[in-house]
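# model the following, please.
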Amino acid sequence: MKILITGAGGFVGQLLAEYLLNDNHTVVLADIFEPPIPAAASNKQNAIPIKADLYESPSAVLSKDLDAMYVFHGIMSAGSEENLELGYRVNLQSTINFLDAIRATLPGVRFIYASSTAIFGQPLPEVPSEETVPTPQGSYGTQKAMIEYIVNDYNRRGYINAFTLRFPTISVRPGKPTQAASSWMSGIIREPLQGKESVLPCDGDFKAWLCSPKTLIRNLKHALTLDGNSLPPHIRQVLLPGITSTVKDMLDALRAVGGEDAVKLVKREKPSPEIKAMLDSWPTTFDISKALSLGFVADQNFKGAVEDFAESLKKQ
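Predicted coordinates:
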């Protein structure tokens, strides 16, 4: 298959591109800068990096021979809250421009959109599901919810063959901290396992909805195989499986893998009122029966994600 990834310079885009190239797909990597070809990928000759601004030139990344696309580009939660104009330009307006370019160039292409559980805000039922009405309490979640409705409409009209995947927080992410309000959920593992201090802005009983990178990639690849009729034409959202972990669970996993010295590198700090309100508004568990019925999978526990990251450090 020939597959496009937007936002391909980011962590998820790079990791997915690596796996798709290893599976011998042709992968178009698009971003606002020319994205690198993943160093660990085989079949690098099948990678096509493209520098493009999807707001200004959405057609620059499209060709009629594309079989599918993953839409990952965006300004993350804290970044969208800090810069209203930039968040709406990148997360909303550029995606609308991109959808219209698709409609004109290759209608019916498989369109896998990365949404987020940030579309939910309080008040919420005890266990939200796809039937729960989004009430976002941040600009990022608002922008994602707006695109979800547009994706549903374009799918209903036959312009795209869409699957909207609502991501849990992905942990443990390698690399540098991001602009996500949830960035610390990786940082309190990633930095201490490399001998560095990390900031923890929440108490031990704070709960989060998490998914490991390995499981996320498995589920993203599964989305390529789903029957287009497996969801109603006007309801294309799926809550990807996650697990609920408390901060105590995360630190216990860090202790089990990295020892007490690693835990001592985690420093507690109060978050800003804006970030605290955003974190407290996010749900901590979901009804994932729909995703499981479609063949998506869940992690067993958070410790596995920590062990995966520690193993990746050894390989480096």
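# could you use CA atoms for every contact and neighbour count after this?
Noted.
# now do the same end-to-end measure for stretch 55-75.
13 Å (CA to CA, to the nearest Å).
# now that stretch, how far from the centre of its chain.
17 Å (CA atoms, centre = their mean, to the nearest Å).
# buried ones in it, by neighbour count?
Residues of stretch 55-75 classed as buried: 55, 58-59, 61-62, 66-75 (neighbour count, 16 or more other CA atoms under 10 Å).
# what's in contact with it?
1-8, 12-13, 28, 30-31, 50, 52, 54, 86-87, 89-91, 93-95, 97-98, 101-102, 105-106, 109-114, 140, 179, 224 (CA atoms under 8 Å, 6 or more residues apart in numbering).
# here is the second sequence; please produce its structure so I can put it next to the first one:
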Amino acid sequence: MSTPTPTQKTKTILITGAAGLLGPLLTQHLLSLPPSYNLLLTDISPISLPFTYNPSRITVLQGDLSSPTFLSSILSHPLNAVYILHGIMSSTAEANYPLSLKINVYSILSLTEQLRLLYPGIRTIFTSSIAIYGHLADPTAKITENVYPRPETTYGAHKLMIETHLTELHRKGFLDVIIARLPTISVRPGKPTGAASSFLSGIIREPMQEKECIVPIEDRGFKSYLSSPGKVIENLGRVLEWNRLEGNVTVQFPGISVSIEEMIDALRVYGGEDKVRFIKEERDERLEKILRSWPRDFDVRRGEEMGLGRDEGVEGIVGIYIEGLRKDRKF
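The predicted structure follows:
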């Protein structure tokens, strides 16, 4: 396959996993930014874009990235940058190791190998996860990018495998890599996902729709590291235009450390006491083991010094979601 030549005036950006939570939000955000971007969106699922846009700026290709034929069809397009967002979620990965290996590892290895050959030096942004760390000797310690990861889930292990691979491609000069270690994203709109952390969105989302949310851990003091979808998207947009990183290409995206009790309090503020009754605490040992393997707080001074932003408290995160419901006339 010959290497396509991107135009100099308009950059074309590939987004994989474009049908997921972040894909449509990132698409909308990038279309709003100067300079003008053209976007190539791909996912195995249908891609729905709930906003108006100029069709000439978006190309949608639905298919399986693990298929060499489909991968070749994607990479026949001129490209200037790539966001690798696709993958299966944490509890699904834990339950189906072969599927996680296929999607979360092999498909990304195939994609990045072709990028190395066809687009040497292309900016490649990979969304990793705090799930790479595993249990810490001191669970209250604030983590930096320099803490040695010891993942205790399939999802975290496979994310770390790709981090290591991409770091080597960057070191060799084959790709221009940024690894974004994302906090748990809350409040996610839509339906529950296959993530162990799904309840951290459901604890707000479901009661606001007068639906039950099952919290799989009977410990209201349990803390998680959260960021709103909008703040993650803003930060993903910022890193696109960063200069090439030297040394450590991994950046921990900022979030806030929030307890289950604090999330319930925020629900009470915005929804009233009657919404809290839809929360049901029912321990799930399998999910609790996954959740307790993730760190609870991070030192993100490096990312903030590089221009990344963070949410202003749990009520701010919940307030953003409630405002979105009001705009959509769902509340």
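# which of the contacts of stretch 55-75 of the first structure are buried?
2-8, 12-13, 28, 30-31, 50, 52, 54, 86-87, 89-91, 93-95, 97-98, 101-102, 106, 109-114, 140, 224.
# quick one: contacts for the counterpart of N104 of the second structure in the first structure?
In the first structure, N104 of the second structure lines up with N91, judged by TM-score structural alignment. Shown in contact with N91 of the first structure (CA under 8 Å, 6+ apart): 73-75, 140, 143-144.
# now swap in P216 of the second structure and tell me
Counted by CA under 8 Å, 6+ apart, P216 of the second structure has contacts 199, 281-285, 287-288.
# what residue in the first structure is paired with it?
In the first structure, P216 of the second structure lands on P201 (TM-score structural alignment).
# identify the residue of the second structure aligned to L251 of the first structure.
By TM-score structural alignment, L251 of the first structure lines up with I264.
# I'd say that match and I203 touch.
Yes. Checked against CA atoms under 8 Å, the pair I264 of the second structure and I203 is within contact range at 7.4 Å.
# so for these two, which sits in the more crowded spot?
I203 (26 against 18; other CA atoms under 10 Å).
# what's the matching residue for that one over in the first structure?
Aligned partner of I203 of the second structure by TM-score structural alignment: I188.
# I'd say its match and V199 touch.
Yes. Between I188 of the first structure and V199 there is a contact under CA under 8 Å: 6.7 Å.
# what do those two both touch?
V266.
# now do the SS call for I3 of the first structure.
Under the three-state scheme (DSSP: H, G, I helix; E, B strand; the rest coil), I3 of the first structure adopts strand.
# which residues in the second structure form strands?
Assigned by DSSP state E, the second structure shows strands spanning 11-16, 37-43, 58-62, 81-84, 123-129, 176-182, 184-185, 213-215, 223-227, 250-252, 256-259, 279-281.
# tell me which of those lies nearest to R268 of the second structure.
Of all the strands of the second structure, strand 279-281 sits nearest to R268 of the second structure, with 11.4 Å by CA to CA.
# in the first structure, what range does the closest one match?
Going by TM-score structural alignment: strand 279-281 of the second structure matches residues 266-268.
# any buried residues in the matching stretch, and which?
Buried residues in stretch 266-268 of the first structure (16+ other CA under 10 Å): V266.
# now do stretch 33-42 of the first structure
For stretch 33-42 of the first structure, a neighbour-count test (16+ other CA under 10 Å) marks 35-38, 41-42 as buried.
# right, I'll leave it there.
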